[in-house]
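*Asks:* pasting a predicted model and its sequence here:
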Amino acid sequence: MDFQELAQELSRLRKSKNISQPIMATHLHISRATISNFENGSSADVGLKKMMQKERF
């Protein structure tokens, strides 16, 4: 799985659970813009390690 596939899968899962970007951002302690950039492939440096350590949905 490459970065773009990971970003698409994150977006798909988030939407399938009816979780908005702002809610996800709050739980992960990152900005909504960071999630948006990640999902759209605009940013590869989103602190994936940080995201993995936070609450799971």
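*Replies:* Sure thing, it's come through.
*Asks:* for the rest of this, base every contact and every neighbour count on C-alpha atoms.
*Replies:* Will do.
*Asks:* which stretches in this protein count as helices?
*Replies:* Along the chain, the segments classed as helices by DSSP state H run 3-16, 21-28, 32-39, 48-53.
*Asks:* switch these over to JSON lines; also include mean neighbour count.
*Replies:* Compiled in JSON lines, the helices of the chain are given as follows (neighbours: other C-alpha atoms under 10 Å):
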{"stretch": "helix 3-16", "mean neighbour count": "14"}
{"stretch": "helix 21-28", "mean neighbour count": "16"}
{"stretch": "helix 32-39", "mean neighbour count": "18"}
{"stretch": "helix 48-53", "mean neighbour count": "10"}
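*Asks:* what about versus this one:
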Amino acid sequence: MDLDKIGQHICLARKSRKLSQASLGQQLGMSRATISGIENGTVPEIGIRKVLSLCAALGLELVAQEKTRRPTLQQLLKEQQRA
């Protein structure tokens, strides 16, 4: 998963909880601009602590796994749901 997709997941989770970027940023000690940049994929690098803080606040889980050549069934189903 790349930074753009991580940002998209964060954005969707924030909106589903009806939180503004400003209120989430205030809760986590981040600026609204930082949250916006992460969500829009315009931040060239994101510190892992920021990502973990955002995930924890939004009920998301960051998972590291081996990269596979072929997508898993779960990945294909997720892609199909997004389309």
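*Replies:* Sure thing, it's come through. All values derive from a computational prediction rather than experimental measurement.
*Asks:* now do the contacts for the residue nearest to the spatial centre of the first structure.
*Replies:* The centre of the first structure sits closest to residue 35, judged by C-alpha atoms, centre = their mean, with a distance of 4.5 Å. Residue 35 of the first structure makes contact with 21, 25, 46 under the criterion C-alpha atoms under 8 Å, 6 or more residues apart in numbering.
*Asks:* so which of those residues is the closest to residue 5 of the first structure?
*Replies:* residue 46 (15.2 Å; C-alpha to C-alpha).
*Asks:* wait, what's in contact with that closest one?
*Replies:* Neighbouring residues of residue 46 of the first structure by C-alpha under 8 Å, 6+ apart: 34-35, 38.
*Asks:* if we can go back for a sec, tell me which of the contacts of residue 35 of the first structure persist in the second structure.
*Replies:* Contacts conserved in the second structure for the contacts of residue 35 of the first structure, using both residues aligned by TM-score structural alignment, their matches' C-alpha atoms under 8 Å: 21, 25.
*Asks:* how much space between residue 53 of the first structure and residue 28 of the first structure?
*Replies:* Using C-alpha to C-alpha, to the nearest Å, one gets 9 Å for the distance from residue 53 of the first structure to residue 28 of the first structure.
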